[in-house]
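Asks: could you look at this predicted model? Sequence included:
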Amino acid sequence: MTGADATAQTDWQSWQSSWDRQQEWYLPDREERFGAMLDAVEALVGPEPRVLDLACGTGSISDRLLKRFPKATSTGVDLDPALLTIARGHFAGDSRVEFVRADLRDERWTDALPHRAYDAVLTATALHWMRSDELRRLYGQIAGVVRDGGVFANADHMPDGTTPRINEAVNAYHRARRERERAEGVQDWADWWKTAAADPVLAGPTAERFRIFGDPAEGDHADGETQSAAWHAETLRAAGFAEARTVWASPADAMVLALK
């Protein structure tokens, strides 16, 4: 079987679903978060948005976007060759979706975008691997590609250091939950990547991914910094957004929405 034949016969929906399950192991309220994100999009820019799915991974946001808003369009941007391979396979033949490979740390990454302005830029569980100075610069670039009246939403790890006892109790609760589910066979981050590396179609892109980000079994994204939701809102306003605030939160995560 040729490489093209193997790619054509790959069950991309299965890979997409396995990614979702692995992410939900860490974030059991992930779907609620996506729902709140799309509610904000509809409220502020309507049901037919042109969306930039930033650090898109396998296209989880785009998948939910197009199911809810059939007339929406999406541009997915990511650097990870393995996750982009899954995304392109999953959305093959869907003219509403296009993907661009770019490094968000590159000051010229916006040059690769097919459109100059977007109604909404959306991202989830992705930007925490950037350092604060990199994220501050990125927010300025995002402000430059969101149209006036458009929105940016970032749902990610945004710890609140003012509630240490609450944080510890919730973290302990979720550690126990993950341990129970792990014993039942749920894949974690490192296991998922080990499975991808063993797949004939994904082995090459995964090996390239490991060269870029490191082996997940050894820990990657080690240079990232997490900041509070208040820091994100303040930084977005300084970057050129007229308004920014938290619109959703769990004990571990939050979503900040900014209006241009």
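Replies: Perfect, thanks for sending it.

Asks: contacts and neighbour counts: CA atoms only from here.
Replies: OK.

Asks: which stretches of the protein form helices?
Replies: Applying DSSP state H to the chain gives helices spanning 3-9, 12-26, 30-45, 60-68, 81-90, 132-145, 164-183, 189-198, 203-213, 229-239.

Asks: reformat those helices as TSV; add mean neighbour count and distance to residue 108.
Replies: Formatted as TSV, the helices of the chain follow (neighbours: other Cα atoms under 10 Å; distance: least, Cα to Cα, whole Å):
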stretch	mean neighbour count	distance to residue 108
helix 3-9	12	31
helix 12-26	17	29
helix 30-45	17	27
helix 60-68	18	23
helix 81-90	22	19
helix 132-145	18	9
helix 164-183	13	38
helix 189-198	16	29
helix 203-213	16	19
helix 229-239	19	17
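
Asks: could you dump those to JSON lines with distance to residue 111?
Replies: Listed next are these as JSON lines, based on distance: least, Cα to Cα, whole Å:
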{"stretch": "helix 3-9", "distance to residue 111": "29"}
{"stretch": "helix 12-26", "distance to residue 111": "28"}
{"stretch": "helix 30-45", "distance to residue 111": "24"}
{"stretch": "helix 60-68", "distance to residue 111": "21"}
{"stretch": "helix 81-90", "distance to residue 111": "19"}
{"stretch": "helix 132-145", "distance to residue 111": "11"}
{"stretch": "helix 164-183", "distance to residue 111": "40"}
{"stretch": "helix 189-198", "distance to residue 111": "30"}
{"stretch": "helix 203-213", "distance to residue 111": "21"}
{"stretch": "helix 229-239", "distance to residue 111": "19"}
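
Asks: A further structure is provided below for comparison with the first:
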Amino acid sequence: MTAYIDNAGAWQASWDRQQEEYLPDREQRFAAMLDAVATVTDGRPPRLLDLAGGTGTISLRTLARWPDATATVLDQDPVLLTIARSTLRDRATVIAADLNDPAWTTSLPRGDYDAVLTATALHWLPEQRLTTLFEEILGVLRPGGVFINADQMPDDAIPELSKRLLAREDARREARQSAGTALSWQGWWDRVRETEAFRTQIAERDLIYPPGRTTHTEWLPPASWHVEALRAAGFTEAGTLWRGGVDAAVVGVR
């Protein structure tokens, strides 16, 4: 039975505000990603895969722009997927799958996608798995379709300046959180744990991500690594679509 929560809109907004503390130009990168999608579909409603899509943030913005778009959200986190299902309802397909398992593609609806979009998610995958994932993503795109990945991807031509930019933003964010004007990642999850509506999903999540045990390592290579990996995976074009400080969105065209 599909689980929904009644106040999903509030949780969706809460997630957005928490994410914006770490990504102040979050909406700008989403707009750039969707502009690229519009270009490859000539403005028609796209068939979109929101990869590692969490609460369905990208799908919601896609459907706001193209109400007739076909969207699929794929993620592993039971809490975030419950928020996605509750806010999207019948406007999108929401799927639970693990990107560490190459069989994730078998859970998708039939047919190729115009675009596969993902943001601030794939940095949890190790290098070898990520390079293989790029090949798998290529396989679910139609010819001419795009894969866009937005994440922290420093410009390796300015390593020292990038470190200073990161330190400056970390200090500003920590000051806001210390003053109580912003919610941290951990603070958001603490509130989820205190909420009875998520009791079942938290139990499921703890089996996937055992509390107190590190099951993966954050890996943040520069944009140049991503571009070369996309080319090696078989994308006909690859490059940087958008940049904001140490963050970037790289695109591959099938």
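Replies: Alright, I've got the coordinates. Computed from a predicted structure; not experimentally measured.

Asks: ok, back up a step: which one, of the helices of structure 1, ends up nearest to residue 251 of structure 1?
Replies: Within the helices of structure 1, the stretch nearest residue 251 of structure 1 is helix 164-183; the backing value is 6.8 Å (Cα to Cα).

Asks: which helices and strands sit right next to that closest one?
Replies: helix 12-26 (3 or more Cα pairs under 8 Å, 6 or more residues apart in numbering; DSSP states H and E).

Asks: quick check: angle from the helix it packs on to helix 30-45?
Replies: On the basis of axes from the mean of the first three to the mean of the last three Cα atoms, to 10 degrees, helix 12-26 of structure 1 is oriented at 100 degrees to helix 30-45.

Asks: read off where helix 12-26 of structure 1 ends up in structure 2.
Replies: The alignment of helix 12-26 of structure 1 onto structure 2 (TM-score structural alignment) covers residues 8-22.

Asks: mean shift of the matching stretch relative to structure 1?
Replies: Once fitted to structure 1, stretch 8-22 of structure 2 is off its aligned match by 0.4 Å on average (mean Cα distance after the TM-score superposition for structure 1).

Asks: of the helices of structure 1, which is nearest residue 51 of structure 1?
Replies: Nearest to residue 51 of structure 1, of all the helices of structure 1, is helix 60-68, at 8.3 Å by Cα to Cα.

Asks: residue range for that closest one in structure 2?
Replies: The aligned range for helix 60-68 of structure 1 is 57-65, by TM-score structural alignment.

Asks: to residue 155 of structure 1, which of the helices of structure 1 lies closest?
Replies: With Cα to Cα, the closest approach to residue 155 of structure 1 among those belongs to helix 30-45: 7.4 Å.

Asks: re earlier: nearest to residue 119 of structure 1, of the helices of structure 1?
Replies: With Cα to Cα, the closest approach to residue 119 of structure 1 among the helices of structure 1 belongs to helix 30-45: 6.5 Å.

Asks: give me the mean deviation of the closest one from structure 2.
Replies: Superposed on structure 2, helix 30-45 of structure 1 shows a mean distance of 0.7 Å to its aligned residues (mean Cα distance after the TM-score superposition for structure 1).

Asks: counting by contacts, list what that helix packs against.
Replies: Helix 30-45 of structure 1 makes packing contacts with helix 60-68, strand 118-124, strand 146-157, strand 243-249 when contacts are defined by 3+ Cα pairs under 8 Å, 6+ apart.

Asks: quick one: distance of it to the chain centre.
Replies: For helix 30-45 of structure 1, the separation from the chain centroid amounts to 14 Å (computed by Cα atoms, centre = their mean, to the nearest Å).

Asks: who touches that helix?
Replies: The contact list for helix 30-45 of structure 1, computed with Cα atoms under 8 Å, 6 or more residues apart in numbering, reads 23-24, 47, 49, 61, 64-65, 119-120, 149-151, 153, 155, 247-248, 255.

Asks: contact partners for the most centrally placed residue in structure 2?
Replies: When Cα atoms, centre = their mean is applied to structure 2, the residue found nearest the centroid is residue 119 (3.1 Å). Applying Cα under 8 Å, 6+ apart to residue 119 of structure 2 gives the contacts 52, 53, 149, 150, 151.

Asks: structure 1: which residue goes with the third one?
Replies: In this case it means residue 149 of structure 2. Aligned by TM-score structural alignment, residue 149 of structure 2 pairs with residue 154 of structure 1.

Asks: tell me how many other residues crowd its match.
Replies: Number of residues near residue 154 of structure 1 (other Cα atoms under 10 Å) recorded here: 23.

Asks: same question for residue 29 of structure 1.
Replies: Residue 29 of structure 1 sits with 12 neighbouring residues when counted by other Cα under 10 Å.

Asks: residues in contact with residue 47 of structure 1?
Replies: Contact partners of residue 47 of structure 1, counting by Cα under 8 Å, 6+ apart, are 41, 69, 71, 72.
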